[in-house]
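Engineer: Have a look; sequence and predicted model below, questions after that.
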Amino acid sequence: MPAHPHVMPTPPVLTEAERDLARWEDDGGPTAEPCPRPQAGQWLRIAAALSERLPELTGREDVLVTCEEHTRSGAPAAFFPTLACLEIDRALFAPLHPVTIDPTRSGDEERYPVAWGAFTHEAAHAAHSRWTTPPPLRGTALDAAAQLLEESRAEGAHLSRRPADRRFLRAAVHTLVLGDFTSQTPTDRWQAAAAAGLILARRDAGILDEDETEVLENTVTHILGKDLLATLARIWRAAHATADEDAQGMLAHAEAWCQALGADPAGPEPAPDPTGRRGELAEAIGKVIGAVAANEAAQAAAQARVEAARTARRQAKAAQAAHARQAAKTAEKVFAPGGRPHTPGKPVKGQRGRSPVTGTRPPRAAEKAAAGQLARALRAAAYRERTTTVTPSMAPPGRLNMRQALARDAQQAAGATPTATPWMRTVHRPSPTPPLRVGIAVDVSGSMSLAAAPIASAAWILAKAAALTDPDSRSATVAYDRSLTAITAPGRAPTRVSEFDASGMGHSLAEAIDALEAGVDLTRPGTGRLLVIASDGYYHPDEALHAAGRIAALRQAGCAVLWLAFDPDPHPLPGATLLHLTDPAQAAAAIGQAATAALATVQP
């Protein structure tokens, strides 16, 4: 049975120092000043904090908690009902420094689960151990058996109120149980029954799992026999169902326990068998403790992964929201009335962006034809097949299913209520073609000077084609070098072709994508979304990295990305569909085919 009882029904014996103090006060002497010890004040603070937390575990306001170097019962933690006092050994908080311990802080107990588990165990006794063994029977085998059964009963009753405390009780199993069994504990019937009553009973109370207790169950079955172990299991399960104040019931269970093991209930606890093997029970219990620790570690790792994933999702949402706000600000500056170029980043004194637009011209006949052809291709790319729904029915219209019709006739002939559905009704519903959202980013840096004319033509063809597909479709065009210049604002169809002077420095493609993303809602579902980038891809690594991140985010959001290249050796960024062009007016079919393929790979 437990070497150090947790619940002491009688007041603890006074220490020698307490006796001296009492004699001194009886003689009229002044109250002795306690000898100050290092960190004593911190442990008083921790004890006060635990006293403050205890009512939420017990529902009692009268219990005082103290933190001692050693509890007066010798157990890691102990509860004294007559004094309404709960003691806990300071060593359970190791290796934490007491300055860092603050039980009043929510979640602080996660840092010392063993100490909190022992504290929870004693709190369970304070809340549910409301009976005591009559004084004449204390120290008997009956008393020992009753206290043994009370261990798992109190924890089970506590879990019924606070199931979340299970992990702390599990963390403290090593402290609460293993110390009672050593390498010198004999493997006799009484000790084997005690091990079963402390471990297997906790399994039935919901604290431990079956896979964790299997080794000990095999060991005690070998010692006690299957029938005796089953009898003991019935006793502890009956004890679990006993009320907190039912002293007679608990003593009856204890008496049945003693009788099952052949012990005199009124006599002393059976002495250890000197001929019994030693250490077998401690070894089996050690394996139980190891299995519990392994399962708890696996559970903690899984919980940590869940928390990490949850934190990552929160951070991703926060970053996405911040990016959306920044993109909206960029779009507001780029598409502001007046058409002034916007240079991202901190403004430099005396430096202003220069517009690459040198003038406009009317579109050529070939460009108009290419825009119309591309509009038809984009419309086809955004088309969605109609949905078909087949519904069984008891009555026409619909197609007759002969098997169901014969089943219906059979049901009617038998006098049963017909449930067969002989008619199959097919309904075709058209799926609305989603409008298009097209963002066009054209590179006007110095490396694109030879492609300035094709860029202008391609940009107009794409913007005009998007406007022709659907009245609700929207497009916008931005020219970028270091600065961003709006060529066409969102929702405005271009009537003339804007010509460019490609002689700028730098590449603010990432910011251009931000402006287009916010300007035409390239991340909003329910539309066919397409980003078109006209560039050779010769960027600084940092520029390419930022732009590639924006492209990846758009792709994940369901936006297709098309890369138009006029250079013989382009360097498109990852995630974009590459299309080589020479004369955009003659390549409308190729643009349409590439756009169709790009749109088909994403969901609207």
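Structural biologist: Arrived safely, thanks for sending.
Engineer: For the rest of this, base every contact and every neighbour count on C-alpha atoms.
Structural biologist: OK.
Engineer: Which stretches in the stretch 251-400 of the chain count as helices?
Structural biologist: Remark: helices assigned in the stretch 251-400 of the chain by DSSP state H, counting those that start in this stretch are 280-334, 365-382.
Engineer: Please identify the deepest-packed of these.
Structural biologist: Among the helices of the stretch 251-400 of the chain, ranked by average contacts under mean count of other C-alpha atoms under 10 Å, first place goes to helix 365-382 (a mean of 20).
Engineer: Output the contacting helices and strands for it.
Structural biologist: helix 452-469, helix 588-600 (3 or more C-alpha pairs under 8 Å, 6 or more residues apart in numbering; DSSP states H and E).
Engineer: Let me know which of these is the nearest to residue 505.
Structural biologist: Closest to residue 505 of the helices and strands packed on helix 365-382 is helix 452-469 (C-alpha to C-alpha; 14.7 Å).
Engineer: Use this one as the comparison:
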Amino acid sequence: MPAQTQAHVQHQPLAVSESEWAQARWEDDGGPPFEPSPAHQASQWLRVSAALTHRLPELAGREDVIVTCEPGTRSGAPAAFYPTTATLEIDAALFDPVKAATINPRWPGDEERYPVAWGALVHEAAHAAHSLWATPPQLRDTALDSAAALLEESRAEGAHLARRPADRRFLRACAHTLILADINAQTPSDRWQASHAAGLVLARRDAGILDPDETEPLEQTVTGILGPDLLNTLTAIWTAAHATDDDDGPGMLEHARAWCQALGTEPAGPEPTGGGRPGELAEAIGKVVEQVQANEAAQAAAQAQAAAARTARAQAKAAAAAHARQAAQTADRVFAHSTRPFTPGKPDGSPGRSPVTGTRPPTGAEKSAAGQLARALRAAAYRERITTATASAAPPGRLNMRQALARDAQRAAGATPTATPWVRTEHRPSPTPPLRVGIAVDVSGSMGAAADPISSAAWILAKATALTDPDSRTATVAYNRSLTAITAPGRTPTHVTRFKARGVGHSLAEAIDALSAGLALTQPGAGRLLVIASDGLYARAEAARASVRVTALNKAGCAVLWLAFAPDPRPLPGTILLELTDPARATAAIAKAATAALTAAR
């Protein structure tokens, strides 16, 4: 196929089409002005051409180029640039299967729907921006002209990528269009055509458009035809061409002349023809195109997966923020009025019936149990001292004889002593963090027999937490379908709150939300523990919603202890189960479980 029919830079003016000749003859004969047919008026390609012209300045850096897009091109190439008339043409077929009526390049991002066509536009824009030289007219259609045009292909794309590296994926998307337009199944595998294929593909590899693993099949083929030495010579020529300035026409012609001489071709003569088995180069280039497409598909899949992951993270973050706001609102409603129930999900909160029936002074056994548990909780929250060893060249510290001998040897040899024979050990106290203990008490009807032990256990836990540290805080919430604050965050209970377990339903999830927001159980900086006193006899939906909160607390480093006062409890996953009968007599068990939970959650 003649080289000039496929050149991407056309130095001859546009050929006049048959329709233009007919229109000119009609007007010369005095006919009325040309009126497009309805079918032509309905065509969208004129609108697409105007939109592409509007976008071209951002690609080419110049505003004088007019883009025409219609089925077929006058040059015969998929796309071409005409420097003499500042005109760029692109074949409408490159937009397939996207319909013309839906194409709107004026919208940034619309090009993602037709990357092949946009890649062809980017390629011609690269010529418009960087191909600022031309072969002298007397050398047109010669081997020198063909070699210069070949070297200009990868040089212009490389220069374009230096300005707009993000356009690389579009150039890769249309690589098969730009390359297979010059190499097809009828192309012979002689030395000239093999060098042409190398200049189209391997030079694009060195310009940064293609990857080495993609061009390997063609590299093996052309190496077998040209030999490694000649291929290395050609590689040096296109590498030098890549470093040539945009307007250095003599330099590019000199590279083209060296190309012809390396192949034993007369520069001023025509291109060599014939020889070699046809199809071999096209087959190798086909493998290159397949690998490029596979790599692009893998990259697109990876980007889609990353985008989906970013979207999922953003959605999770938004959901977490919304849940935190809802939890804060729940905490405000629950702790705003002591002993006044709040029913989640009701417009007015539906106060309902309070389970609190009164208070009583703690017994001596309960006070003793609270003191013992406070000591155990302090031990659980205790942090060992931080030990730091520092080596130095001078006292104080402990003498390290090995380092001392090394220092003497360095000094005897006339070298600057670098050994550090003195080691000083410092022990710094690590502050023991305060405790945050949330207590959720089940007061549904199934817990009627355990109401008294639960009230006692809740007071012991709350009092013990308050005794550990002045900054420690605790809160207790009783829950069935409604939530009732027994003690608000930061308030130390002086009396044991008594209540009746006669409610229905279980709003444990909302109880956990209120305690988490009120005590900051998901925030680091304190020893955090959630204690749930319940038999676990919940509906499936209630248990599922509460399990989500327990899992979130575990991930945040908050331990969850489950106290059961009835046989056959059903604790939620992620909790530490402790079965009790008399909490005053089971202080050691509570202390051991709480200590283990706090230690595991550090």
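Structural biologist: Perfect, thanks for sending it. As the structure is a computational prediction, the values presented were derived from the model and not from experiment.
Engineer: Quick TM-score on the pair, please.
Structural biologist: Remark: TM-score between the superposed chains equals 0.97 [TM-score structural alignment, normalised by the length of structure 2]; 600 aligned residues with a C-alpha RMSD of 1.5 Å.
Engineer: before we move on, back to that, nearest to residue 495 of structure 1, out of the helices and strands packed on helix 365-382 of structure 1?
Structural biologist: Per C-alpha to C-alpha, nearest to residue 495 of structure 1 of these: helix 452-469, 8.0 Å.
Engineer: of the helices and strands packed on helix 365-382 of structure 1, which approaches residue 545 of structure 1 most closely?
Structural biologist: When those are compared (using C-alpha to C-alpha), the closest one is helix 588-600, at 22.0 Å.
Engineer: Out of the helices of the stretch 251-400 of structure 1, which gets nearest to residue 537 of structure 1?
Structural biologist: When the helices of the stretch 251-400 of structure 1 are compared by C-alpha to C-alpha, helix 280-334 sits nearest residue 537 of structure 1, at 22.2 Å.
Engineer: once aligned to structure 2, how far is that closest one on average?
Structural biologist: Mean deviation of helix 280-334 of structure 1 relative to structure 2 after superposition (mean C-alpha distance after the TM-score superposition for structure 1): 1.0 Å.
Engineer: Give me the helices and strands touching that helix, please.
Structural biologist: Helix 280-334 of structure 1 packs on helix 166-171, helix 189-195, helix 210-224, strand 484-488, helix 509-520, going by 3+ C-alpha pairs under 8 Å, 6+ apart.
Engineer: Save those as a markdown table, and put in mean neighbour count and distance to residue 297 of structure 1 too.
Structural biologist: Supplementary listing: these in a markdown table, determined by neighbours: other C-alpha atoms under 10 Å; distance: least, C-alpha to C-alpha, whole Å:
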| stretch | mean neighbour count | distance to residue 297 of structure 1 |
| --- | --- | --- |
| helix 166-171 | 21 | 10 |
| helix 189-195 | 24 | 24 |
| helix 210-224 | 18 | 13 |
| strand 484-488 | 28 | 54 |
| helix 509-520 | 26 | 44 |
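Engineer: okay, the helices and strands packed on helix 365-382 of structure 1, which one's buried deepest?
Structural biologist: Buried most deeply of these, by mean count of other C-alpha under 10 Å, is helix 452-469, with a mean of 25.
Engineer: so how far does that one sit from its counterpart in structure 2?
Structural biologist: Per aligned residue, helix 452-469 of structure 1 averages 0.7 Å (mean C-alpha distance after the TM-score superposition for structure 1).
Engineer: So residue 292 of structure 1 is in contact with residue 172, correct?
Structural biologist: No: with contact defined as C-alpha atoms under 8 Å, residue 292 of structure 1 does not count as touching residue 172 (10.2 Å).
Engineer: circling back: please convert the helices and strands packed on helix 365-382 of structure 1 to CSV, extending it with distance to residue 17 of structure 1.
Structural biologist: Shown next, in CSV, are those (distance: least, C-alpha to C-alpha, whole Å):
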stretch, distance to residue 17 of structure 1
helix 452-469, 93
helix 588-600, 86
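Engineer: looking at the ones you listed, which is closest to residue 196 of structure 1?
Structural biologist: helix 588-600 (65.3 Å).
Engineer: Off-centre distance for that closest one?
Structural biologist: When C-alpha coordinates are averaged (C-alpha atoms, centre = their mean, to the nearest Å), helix 588-600 of structure 1 and its chain have centres 41 Å apart.
Engineer: Mind reading off the mean deviation between it and structure 2?
Structural biologist: Looks like 1.1 Å for helix 588-600 of structure 1 (mean C-alpha distance after the TM-score superposition for structure 1).
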